[in-house]
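Asker: predicted model and sequence below, questions to follow.
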Amino acid sequence: MSGSLSPSEGRPLWQGRTLALLGIVLVAFSLRSAVASLSPVIDHVAEDFPVSPVVVGLIGAAPPVCFAVFGLLTPLFERRFGLERVAVGALALMTLGLVLRGLSIDSVTLLAATAVVFAGVGAGNVLLPPLVKKYFPDRLGVMMTLYSTMMAVSTFIPPLVAVPIADSLGWRVSLGLWGLFAALALLPWLTLLIAERRAPKTARAADGDVEIDPTDGLHDLTDAVAVATGPITTVPANPRVFGRLWRLPMAWALALVFGTSSTMAYVSFAWLPTMLVDIGGVTPATAGFLLSLFALLGLPCGMLVPILVVRFQATRPLFLFAVAAGLTGLAGLFFAPTVALPLWVSIFGLTAIMFPLSLVLLSIRARTPESAVALSGFVQSIGYAIAAVFPLLVGLLHETTGGWQVPLLVVAGVLVVSIPAGIVAGRRRTIEDDWELRHGRW
């Protein structure tokens, strides 16, 4: 890292920044628990008021839509109000939405509350990496790994406990209790804001933000793991660079790989428990456990994939393995859903390989920080737009056909169609190389 970080070099992780450490961990936990806590108890909700497949599909489409929209809006708010104030606003939205979701009286209010939740989550996704860079510039690798691990943990815990809590205390408690963690995450940031207002101006100036190159040292293994945990969001993308990406096969290939990864995740979080109850004959509690198993596989994938890509250039083998695993798992669910159901879910869960794979490629498929930021914005905007379509489409197909065979075939089709994109993304060249091969000097 740059010499500007030397004052904090070797500084203990908690020294003078315990509140920031606690705040980042709690924010990371809240971001994913909101996504994974609803679908396991949707049958309990439906006992109180009807929830159509279209509404469930819209709820499944809400995360990628909000991630795309608020991924663009949050940097504007951050420049106006500052990281901590916008983080407090995002957490307040999450807390409000999670509580309101537990108080829903019909499918419209459930959908509206979910939209409020994911507005906050979308902003939080953008804010977390810059917060880590601001408070822990000397511990980027450790902190990125810590918060990515916490996000993985908070993805598989909610499906595991949602149904037992709903059975004993009701679905409203099962949904609303996650607002408690978002409310707890507010406390460290509110305390930091109050302390900042009381601190002398000279002290604040001396301890101001550190300007950090978001891709400084990206080709080091630790930073590659760090990049794989979240988007690059600390500097604005150059419109000229962004405009060129629309003409580059490499950029589109990365966007399609990211879109395929997000599609597998959000279709599963929206529909997998219901699907497993219908075709596998399991109880809602078991379906929630299997969704938790699906989510758990993201943890080892997130840790191992960046190492395999950076050290061994294993992009194509990893991608093709993920596609093959996804197709195998879907075939098992299609042809033998009542036999070895945990095995089929686990194999399908290996599609989680695509997420860290596509994110780490954002760092090594660009030469400069400027082009890396533009590529990140392009890939995630297109990818989340793709992912937003399929939870709703799966719901419509399920309602129209009355079964899960056609939706399973559509999901399998997404994996097959993505294969050429994965092959192109595996080319060992940057977007600058791609441009120069076709149009001359970058």
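Answerer: Thanks, I have the structure now.
Asker: going forward, measure contacts between C-alpha atoms and count neighbours the same way
Answerer: OK.
Asker: can you pull the contacts of the closest residue to Thr191 other than its chain neighbours?
Answerer: Excluding the flanking residues, the one nearest Thr191 by Cα to Cα, 6 or more residues apart in numbering is Leu19, at 7.9 Å. Contact analysis of Leu19 by Cα atoms under 8 Å, 6 or more residues apart in numbering lists Pro188, Trp189, Thr191, Leu192.
Asker: just put those residues in JSON lines and tack on secondary structure, neighbour count and distance to His398.
Answerer: Shown next, in JSON lines, are the contacts of Leu19 (DSSP: H, G, I helix; E, B strand; the rest coil; neighbours: other Cα atoms under 10 Å; distance: Cα to Cα, whole Å):
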{"residue": "Pro188", "secondary structure": "helix", "neighbour count": "20", "distance to His398": "44"}
{"residue": "Trp189", "secondary structure": "helix", "neighbour count": "22", "distance to His398": "43"}
{"residue": "Thr191", "secondary structure": "helix", "neighbour count": "12", "distance to His398": "48"}
{"residue": "Leu192", "secondary structure": "helix", "neighbour count": "17", "distance to His398": "48"}
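Asker: put this next to the previous one:
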Amino acid sequence: MTMTSSDSRTGGRIRILAVVGLVLAAFNLRPAVTSLGPVLEEVREGLGMSAAVAGLLTSVPAVCFALVGFAAPRLARRWGTGGAIALGTVALVVGLAVRPFAGGTASFIALTALALAGIALANVLLPVVVKQRFPDRVGMMTGLYSVALNLGASTAAAVTVPLTGAFGGDWRLGIGVWALVAAVALPAWALLARERGPSEAAAGRASTTGAGEPGTRLTRSPIAWALAVYFGLQSTAAYVIMGWLPQVFRDAGLPADTAGLLFSVTALLGVPLSFVLSATAGRLRSQSWVAVVIGLFGFAGYAGLWADPAAAPWLFAVLLGVANCSFPLVLTMIALRGRNAATVVRLSAFAQSTGYLIAIPGPILVGALYEHDGGWETPLALMALLMVPQMIAGFLAGRDRQIG
């Protein structure tokens, strides 16, 4: 069948819409979490929340992402990838809009979980959108939405405290404003939900039936397990950083707005680095040593904080910002390790959902250790040590192998 000029123009418009949707969805993948860190002390006081429960709150993303991630392929089969992401965006907007007005800790956590369930769908399915819509530009497009993700994370971290101040010190309005930002992404995905191509439908069927690569069971694949462990350990580090890094700096004597800016640096660095890293990693046959080098930056950052957070806070923020680039790296590896979109649907769901299950205990343990010791030495030593298995898993996941 010959493609007409009208078909070509329609395809071009859909690709442009997909780019817009990717960027807007990615921008909203982190503010639900990063807006909390800088005002966590105020949230705890307002809700009567202990440090251990606050640690539980920082683990809620991992729980939601794990549970909802396993359901993402089935939802994508029924509603299409675009429809599933649109559904997730609605959940995100509702959760963020209602959460600030929660009457207690339980309802606050429940509404946070609703918002994060929406994010979980996009977390799993955005790599699939890249594979489906841009199979010849996997590294570049992964880099693009990683840039948007880091911009969203850093913006929320940097401006939530000033916004709270502008609203008369009301943290509820300071974090509630991010619902409006999330709502901007909804129209693009509502339109994309109507544009479900044959390759997307086939990928959805394969993700549910397990037919992506005949004879391949992900639970028996060393590559899939290496990706899952690497994803889980980098998620542990990411959510500890997002949930607790501002508090580490505040406990070291730095003011709240400075602590928020320092955290925003860790996310802001990912803006240029994520794009360059993903685009470069996408052209490499192996990403193993990239994962090791990134892990060494993380080890140095945690070691510096363990020694004295106030000694060189900007340096430590930069080191951890580089370490956070493990996230776009693992997304790129997931897309590269699968031979086609059908396999990537399954691999993304498996690696992310299993990885987030692995990540659940970390932030809770960090919060419990902080409350028990009254300081950060033990939690930071633990995080530094966890970089070792993360580097090993990253080395194994980055080898030039494909599933199938």
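Answerer: Looks like it came in fine. Computed from a predicted model, the values in this text were never measured in an experiment.
Asker: let me see the TM-score of these two.
Answerer: Aligned and superposed, the two chains score 0.85 in TM-score terms (TM-score structural alignment, normalised by the length of structure 2); 400 aligned residues with a Cα RMSD of 3.6 Å.
Asker: next helix or strand past the longest helix belonging to structure 2?
Answerer: Counting residues, the longest helix found in structure 2 (DSSP state H) is helix 51-98. Following helix 51-98 of structure 2 in sequence order, the next helix or strand is helix 105-133 (DSSP states H and E).
Asker: tell me what the next helix or strand after that following helix is packed against?
Answerer: Counting by DSSP H and E, the next helix or strand C-terminal to helix 105-133 of structure 2 is helix 138-166. Judged by 3 or more Cα pairs under 8 Å, 6 or more residues apart in numbering; DSSP states H and E, helix 138-166 of structure 2 is in contact with helix 5-27, helix 31-34, helix 105-133, helix 171-176, helix 256-268, helix 270-281, helix 326-337.
Asker: how about helix 138-166 of structure 2: buried residues?
Answerer: For helix 138-166 of structure 2, a neighbour-count test (16 or more other Cα atoms under 10 Å) marks 138-161, 163-164 as buried.
Asker: what do you get for stretch 242-250 of structure 1?
Answerer: Phe242, Arg244, Leu245, Pro249, Met250.
Asker: from Gly288 of structure 1, how far out is the residue nearest to Phe289 of structure 1 when sequence neighbours are not counted?
Answerer: The shortest distance from Phe289 of structure 1 to any non-neighbouring residue, by Cα to Cα, 6+ apart, is to Leu160 (4.8 Å). Leu160 of structure 1 sits 6 Å away from Gly288 of structure 1 when distances are taken as Cα to Cα, to the nearest Å.
Asker: counterpart of Leu261 of structure 2 in structure 1?
Answerer: Matched to structure 1 by TM-score structural alignment, Leu261 of structure 2 sits across from Phe289.
Asker: would you mind confirming that its match makes contact with Ala162?
Answerer: No. Using Cα atoms under 8 Å, Phe289 of structure 1 makes no contact with Ala162, being 9.3 Å away.
Asker: how far does stretch 272-284 of structure 1 sit from its chain's centre?
Answerer: From the chain centre to the centre of stretch 272-284 of structure 1 is a distance of 25 Å (Cα atoms, centre = their mean, to the nearest Å).
Asker: okay, buried residues for it please.
Answerer: Leu272, Pro273, Thr274, Met275, Leu276, Val277, Asp278, Ile279, Gly280, Val282, Pro284.
Asker: map Leu385 of structure 2 onto structure 1.
Answerer: By TM-score structural alignment, Leu385 of structure 2 lines up with Gly413.
Asker: for its match, what are its contacts?
Answerer: Contacts of Gly413 of structure 1 by Cα under 8 Å, 6+ apart: none found.
Asker: check Ala279 of structure 2 too.
Answerer: By Cα under 8 Å, 6+ apart, Ala279 of structure 2 lies in contact with Gly139, Met140, Met141, Thr142, Gly143.
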